[in-house]
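Asker: predicted model and sequence below, questions to follow.
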Amino acid sequence: MEIIGFAAGPLQTNCYLVTGVAADPEAGAGAPARPCIVIDPGMGAAARVRELCAEHGLAPEAVLLTHGHIDHTRDSTEVQREHGAPVRINAHDRFMVANPVIGAGLNLGAMFNVAAMDPPEDPGDLPDGAELALAGLTVRVSHAPGHSPGSVMLRVADGAEEVLFTGDVLFAGSIGRTDLPASDPAAMLASLRDRVLPLPDGLPILPGHGPGSTIGAERAGNPFLAQVR
C-alpha cells in the first residue's frame, strides 16, 4: 500500500492519496496512471492533489469524505471535476455538502466564503458496514457519529497491510470536537466505546489532523478513551 499524505488549508487538515497498485519500475513515461483514492481533500488541497498525481503517476478513482465539515470537503468538487472521480460521504452528513454554509457554520462560512462553494455532483453514500473495492484496496466503512452525525472511519487494506483513517473521530492523544452544530457528545463516547476500543492494538491510525498513531498507543495514553473503558 502506498499512502501519500499532506496537510492543507488554514486548519491543516490531512488529505491522503492511497493506492494498492504498485508502481512498475520498468514502466516508461507513457505508462497508464495507477488508480488511487483521495480522502478528505479540504481547503486548498486540490492543487497539491494534482501535483502528487502527476508526480507519482496516480489517477483518483474515488473521493471519500470522512465527514461533512468544510475543512475536509472544500476541494472535493474540484477534484471530482478534474479527475472524474465520484465523491462519497455518509448520508447523515450529506446535508453539509449540499449546503456548505450549514456545514461550515456562520462564522467559518463567512471567513472562508463557502457561499461560493459548489457542492459535489451526485455524492454517493458511505454506509456503515460497506466494503468497497477501489484502487487495489478494500475499504471498510465504520459509522462513528459524535463529531458529526455522519462521521465515518475507513479501514483500508491491500492484503498485506491495513490502516485506519479516523477523520475527526480519533486523533493522537485526543478526539474531535463535540461542541459544534450537529455534534453529539454522547454519540461520540458511544463511538469510542463501540467502534474504537474493540480494534486491535497494532492497527495504525491516520487522523484528520496531526500525526499518526496506533490503536494500542491511544488505548494506553488517550484520556478520552480512558473515559469509556
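Answerer: It's in. Numbers count the residues shown, from 1 in each chain.

Asker: going forward, measure contacts and count neighbours with C-alpha atoms only.
Answerer: Noted.

Asker: which stretches in this protein count as strands?
Answerer: For the chain, the strands defined by DSSP state E cover 2-8, 13-19, 34-39, 58-64, 87-88, 131-134, 137-143, 152-157, 162-167, 170-171, 174-175, 204-207, 213-214.

Asker: can I get those strands in CSV with distance to residue 196?
Answerer: Below are the strands of the chain laid out as CSV (distance: least, Cα to Cα, whole Å):
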stretch, distance to residue 196
strand 2-8, 22
strand 13-19, 20
strand 34-39, 20
strand 58-64, 20
strand 87-88, 22
strand 131-134, 18
strand 137-143, 10
strand 152-157, 9
strand 162-167, 9
strand 170-171, 8
strand 174-175, 11
strand 204-207, 11
strand 213-214, 11
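
Asker: try this one side by side with the last:
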Amino acid sequence: MREYTGHVEPDGDWQDRRDGHLFVRKLAVEEMANNVYVIGCTVTGDALLVDVAARPDRLRHALEGFEPVAAVQTHGHWDHVRAWDGIRDDGGIEVWGHAGDAALFPRAVDRELSDGERLPVGDLEVEVIHVPGHTEGSLLYLVQGDERPHLFSGDTLFPGGPGNTFGSADNHRRIMDGLEAKIFGRLPDGTWVYPGHGDDTTLGAERPHLREWRERGW
C-alpha cells in the first residue's frame, strides 16, 4: 500500500489507509473535485460510502470487496448528490442524510440521521455530528481508529477554515459555534480531517486560527 498523503486528483487513483480495524479510501470525482470516502471495517467488510457526489460506476468500483451498509450524505448541495440514482437504484445502496437538507436532496433519503446517532459498521461505530451553517442539514462523521480519531467533515471544515456561509452572519456564527463546541472543544489535535474537497488536515493544524475565522466572517 502506498503511503497515504490525502492528496487525490479528480478521477485519478484513490488512496487507502488503515488504522486498526478502520479502513479509509479517498477518491475525487469530476470538475468540482468532490472527495468521496469509503469507511470500512477490515474485520467484517462492512462499509459506508460518504457522499454520492458523481460517477456512480466509479463509486461502486471503490466499494468492491466491501458490503455497503449505506451511503451517507454530508449535505445536499448539487455537486455532492449527482450519483444518487446510480447508487440507490442501480447499486441498491440506501442513501441516508439529515432532514434539514430535504429540500436540497434530489429525492427523499431512506433514513433520516440525527445529531449524536452512532452507526454500526462492522466492528466500528460512526458518530453523526450535526453542525448547521454551510447548509441546514450539514453532517460530519467521526470514527475512532487505534491511533487517532478520523473526522469526515464534508463542506463544514477545510484546511484554512469553515465552509462557505454565503454572506450570512447568522450562519457563520452557527457554523463556528458548532465547530468550537462539537469538534474543537472535544477532539484532540491529532484528529485527522477529511474534507469534501481538497487535501486533508488535522485539528491541531487548524486550531490556532479559530479566533481569526470567527472575526473574519464569510
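Answerer: Good, I have the coordinates. Remember, predicted model here, so these are calculated numbers, not experimental data.

Asker: so what number do they get for TM-score?
Answerer: Remark: TM-score between the superposed chains equals 0.79 [TM-score structural alignment, normalised by the length of structure 2]; 193 aligned residues with a Cα RMSD of 2.5 Å.

Asker: is it possible to get a markdown table of the strands of structure 1 that adds distance to residue 184 of structure 1 and mean neighbour count?
Answerer: Putting those into a markdown table (distance: least, Cα to Cα, whole Å; neighbours: other Cα atoms under 10 Å) gives the following:
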| stretch | distance to residue 184 of structure 1 | mean neighbour count |
| --- | --- | --- |
| strand 2-8 | 26 | 16 |
| strand 13-19 | 21 | 25 |
| strand 34-39 | 23 | 24 |
| strand 58-64 | 22 | 24 |
| strand 87-88 | 22 | 23 |
| strand 131-134 | 26 | 15 |
| strand 137-143 | 14 | 21 |
| strand 152-157 | 14 | 24 |
| strand 162-167 | 16 | 23 |
| strand 170-171 | 15 | 26 |
| strand 174-175 | 13 | 18 |
| strand 204-207 | 19 | 24 |
| strand 213-214 | 24 | 19 |
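
Asker: wait, which of those strands is closest to residue 50 of structure 1?
Answerer: Of all the strands of structure 1, strand 58-64 sits nearest to residue 50 of structure 1, with 9.2 Å by Cα to Cα.

Asker: residue range for that closest one in structure 2?
Answerer: Mapping strand 58-64 of structure 1 onto structure 2 (TM-score structural alignment) gives residues 66-72.

Asker: hmm, who's touching the matching stretch?
Answerer: Contact partners of stretch 66-72 of structure 2, identified using Cα atoms under 8 Å, 6 or more residues apart in numbering, comprise 40, 45-52, 93-97, 121.

Asker: go again with 7 Å.
Answerer: The contact list for stretch 66-72 of structure 2 (Cα atoms under 7 Å, 6 or more residues apart in numbering) reads 45-52, 93-97.

Asker: cool, and stretch 210-218 of structure 2?
Answerer: With contact meaning Cα under 7 Å, 6+ apart, stretch 210-218 of structure 2 is reached by 161, 164-167, 169, 172, 176.

Asker: again, but for stretch 9-21 of structure 1
Answerer: 1-8, 34-44, 71-72, 135-137, 158, 208-209.

Asker: residue 154 of structure 1 matches what in structure 2?
Answerer: Mapped onto structure 2 by TM-score structural alignment, residue 154 of structure 1 lines up with residue 141.

Asker: residue in structure 2 paired with residue 89 of structure 1?
Answerer: That one, residue 89 of structure 1, aligns with residue 97 by TM-score structural alignment.

Asker: for that match, what are its contacts?
Answerer: 72-73, 109, 111-113.

Asker: overlap between the residues you listed and structure 1?
Answerer: Shared contacts between this structure and structure 1 among the contacts of residue 97 of structure 2 (both residues aligned by TM-score structural alignment, their matches' Cα atoms under 7 Å) comprise 72-73, 111-113.

Asker: circling back: can you redo the contacts of stretch 210-218 of structure 2 as a markdown table with distance to residue 215 of structure 2?
Answerer: Converted to a markdown table, the contacts of stretch 210-218 of structure 2 look like this (distance: Cα to Cα, whole Å):
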| residue | distance to residue 215 of structure 2 |
| --- | --- |
| 161 | 12 |
| 164 | 14 |
| 165 | 14 |
| 166 | 16 |
| 167 | 14 |
| 169 | 11 |
| 172 | 10 |
| 176 | 10 |
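
Asker: now list the buried members of those.
Answerer: Among the contacts of stretch 210-218 of structure 2, those scoring as buried are 161, 164-165, 172, 176 (criterion: 16 or more other Cα atoms under 10 Å).
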